[in-house]
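Chemist: Pasting a predicted model and its sequence here:
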Amino acid sequence: MRVLAALSGGVDSAVAAARAVDAGHDVVGVHMALSRTRDEFRTGARGCCSVEDAGDARRAADVLGIPYYVWDLSEQFEQTVVADFLAEYAAGRTPNPCVRCNEHIKFAALADRAQALGFDAVCTGHYARIAVHDDGSRSLHRAADAAKDQSYVLAVMGPDRLARAMFPLGEVAAKQEVRAEAAARGLAVSAKPDSYDICFVADGDTQGFLRERLGAQPGDVVDTDGGVVGRHDGAYAYTVGQRRGLALGRPAPDGRARYVLEVRPATGTVVVGPPELLTVRGLVGRDAVWFGSAPVDAVDCLVQVRAHGTPLPARASAVGTDVEVIVPVGLRGVAAGQSAVLYDGDRVLGQVTVDRALR
């Protein structure tokens, strides 16, 4: 097969591309330039898409003996991922930019361009598994290494793009194996730190980034009775479940810590309260993506609402164009805008974007 290998400049994508070469595929490497100011986008292990990363990707391609190109997708990235991030926070929701990047960039812009150029598949260093069934259909599963599993952020890709994806690291038992393999292959990125946090907020100061882009929007922090207990510079900087950084001027009557329960962008109000009020009985999701047919009847499953969250037993039902997910044991700290992924064991059933919590 003709395979386009996405080379981020990290160890995972380099080893994934190497394995595609070993499998006998005709592999071409491509680095996605996502930042308009790439020299500012890496600080140690934070961020990605820097000039350093592009250079590391090129050197990996040279070691593997494959052609290498840089594709400038910075405009699409700014108009989709970054714009969505800002709009969601401004609307009082909590987006996951890695989910949006996989949806709009890695498995839309990249995959669609690869298909137009005649490639059969896109290979990435994501940790997830693809099962191919007797009828030729595919299903997405958790990685063998639970600590590195990325099926949660990949669930938004859907079955059509899954059919043209390759994840050679899905069966790896531990990240140390990947680093050891990279070293054995002579890949200089074998000891390179993993990138983490939001790639376009390289210093890790998400509130500062939002304040710079959205401006100061002062408002009140109130308790569940509506009493003002503090002030803020922008409700967009807060998310459900947050405890730190509230700077409350008046302590709770019982002296207990208070958490963000709700963000009301229309009035610029942040509501805080005791931790027990963070637990809800479920959620309603929109924009469902199903790997297979949408369930006609309620289905027992597991639901996960954070990239490294604990999956909980749930029952999901389609309600018109929405999906209602009931969690008998309760679900803590659910925020609108989060991705909720439904599993049958380790198999991904589908994904929805949280619209609201069910209290």
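Modeler: The structure has been received and is ready for your questions. Numbers count the residues shown, from 1 in each chain.
Chemist: For the rest of this, base every contact and every neighbour count on C-alpha atoms.
Modeler: Noted.
Chemist: Give me the three-state assignment for the residue lying farthest from the centre of the chain.
Modeler: In the chain, the residue that sits farthest from the middle, by C-alpha atoms, centre = their mean, is P253; the gap is 38.2 Å. Look at P253: counting by DSSP: H, G, I helix; E, B strand; the rest coil, its state is coil.
Chemist: where's it relative to V228, distance?
Modeler: 13 Å (C-alpha to C-alpha, to the nearest Å).
Chemist: L283 too?
Modeler: For L283, the distance to V228 equals 28 Å [C-alpha to C-alpha].
Chemist: now the helices for the chain?
Modeler: 11-22, 51-64, 74-77, 83-90, 97-101, 110-116, 151-154, 158-162, 175-184, 206-214 (DSSP state H).
Chemist: then this one, side by side with the first:
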Amino acid sequence: MRVLAAMSGGVDSAVAAARAVEAGHDVVGVHLALSRMPGTLRTGSRGCCTIEDSMDAQRAANIIGIPYYVWDFSERFKLDVVDDFIAEYSAGRTPNPCMRCNERIKFAALLEKAIDLGFDAVATGHYASISTDDHGNRELHRAAAWAKDQSYVLGVLTADQLAHSMFPLGATPSKAEVRAEAAARGFSVANKPDSHDICFIPDGDTRGWLAERVGAEQGRILERDGSVVGSHEGAHAFTVGQRKGLNLGVPSPDGRPRFVLEVKPATNEVVVGPKEALDIAEISGSKFSWAGLAPDDATVPFDCEVQIRAHADPVPAIAVLRDGVLVATPTTPLNGVAPGQTAVIYVGTRVLGQFTIDRTVSAVPMPASS
């Protein structure tokens, strides 16, 4: 097969590209230039897709012996990931930019261009596996090493995208083994730290970054009964479940800490309360997709597991498609769920699908605001 290897400049994608070559594929490496500031360099392990990363990717491609190109996707990235991130926070939701990047850039824009150029598949360094059922349908599954499993952030992939995807690291038992293989191959990135945080906010100051783009306007912090307990400089800086940075002027009657329960961008208000009020009995969303073959009849409730963060534990649940909305009811309450997060549905190790959380139902009824 003709395979386009997406090379981020990290150790995982370099080893994935090398393994694709050794599997007998005709491989071409490509690095995506996503930054609108091409002179930016990484700081430690923050950020990705910078000039330094591009050079690291090219050195790995040279050792592997494959052609290497840099494709400028910065405009598409700004529109589909960065601007979406700002809009979601402005609406009081908590988006996952890595999900949007996989959905709209790596497995949409990149894959579309790859297919137009005659490639059969795109290979990445994600830790996930693809298998085929008895009828030839492709399925997305967790990686062999659950500690490094990245199937959650790939939950947005559709059946058509899975048909053209390749994850050479899926069966690897540990990241240490990948680093050892990279060192044996002579890759300079063998001990390069993993990137973390939001790649387009490399200093990690999300609140300051948003304030520059959305603006800061003082608003009220309220208890669930509507009483004012503090003030803030912009509701967009808060997310459900947050505890730090509230700066409340009125202590809680029981002395326990308060957490953000709701963000109201229309009124620029933040609602806080006790930790137990974060327990969620039901989540749902109308923006959903199936990763491969859809259930025979999703309108019939089915057993599954739901995962709401990349590093969260999956929770047993019952899911059902009701009036065009995918609803998941966990057997034990979820904690600190925010609208805008992605819920990924698993059946065993298989990723069945995902939805963006539009609505949550609290396990602890919230008193009406005054």
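Modeler: Yes, it's here. Since this is a predicted model, take the numbers as computed values, not measurements.
Chemist: can you list the helices of the first structure in JSON lines and add distance to V299 of the first structure and mean neighbour count?
Modeler: Formatted as JSON lines, these follow (distance: least, C-alpha to C-alpha, whole Å; neighbours: other C-alpha atoms under 10 Å):
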{"stretch": "helix 11-22", "distance to V299 of the first structure": "35", "mean neighbour count": "24"}
{"stretch": "helix 51-64", "distance to V299 of the first structure": "43", "mean neighbour count": "21"}
{"stretch": "helix 74-77", "distance to V299 of the first structure": "35", "mean neighbour count": "17"}
{"stretch": "helix 83-90", "distance to V299 of the first structure": "29", "mean neighbour count": "18"}
{"stretch": "helix 97-101", "distance to V299 of the first structure": "24", "mean neighbour count": "21"}
{"stretch": "helix 110-116", "distance to V299 of the first structure": "31", "mean neighbour count": "17"}
{"stretch": "helix 151-154", "distance to V299 of the first structure": "19", "mean neighbour count": "25"}
{"stretch": "helix 158-162", "distance to V299 of the first structure": "19", "mean neighbour count": "18"}
{"stretch": "helix 175-184", "distance to V299 of the first structure": "34", "mean neighbour count": "16"}
{"stretch": "helix 206-214", "distance to V299 of the first structure": "37", "mean neighbour count": "15"}
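Chemist: want to try a markdown table for those helices, with distance to V289 of the first structure as columns?
Modeler: Formatted as a markdown table, the helices of the first structure follow (distance: least, C-alpha to C-alpha, whole Å):
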| stretch | distance to V289 of the first structure |
| --- | --- |
| helix 11-22 | 26 |
| helix 51-64 | 32 |
| helix 74-77 | 21 |
| helix 83-90 | 18 |
| helix 97-101 | 12 |
| helix 110-116 | 18 |
| helix 151-154 | 11 |
| helix 158-162 | 6 |
| helix 175-184 | 29 |
| helix 206-214 | 28 |
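Chemist: Which one of these lies nearest to T321 of the first structure?
Modeler: When the helices of the first structure are compared by C-alpha to C-alpha, helix 158-162 sits nearest T321 of the first structure, at 16.8 Å.
Chemist: How about R179 of the second structure, nearest residue that isn't a chain neighbour?
Modeler: Using C-alpha to C-alpha, 6 or more residues apart in numbering and skipping residues adjacent in sequence, the residue nearest R179 of the second structure is A190, 5.0 Å away.
Chemist: That neighbour: neighbour count?
Modeler: A190 of the second structure has 21 neighbours, counted by other C-alpha atoms under 10 Å.
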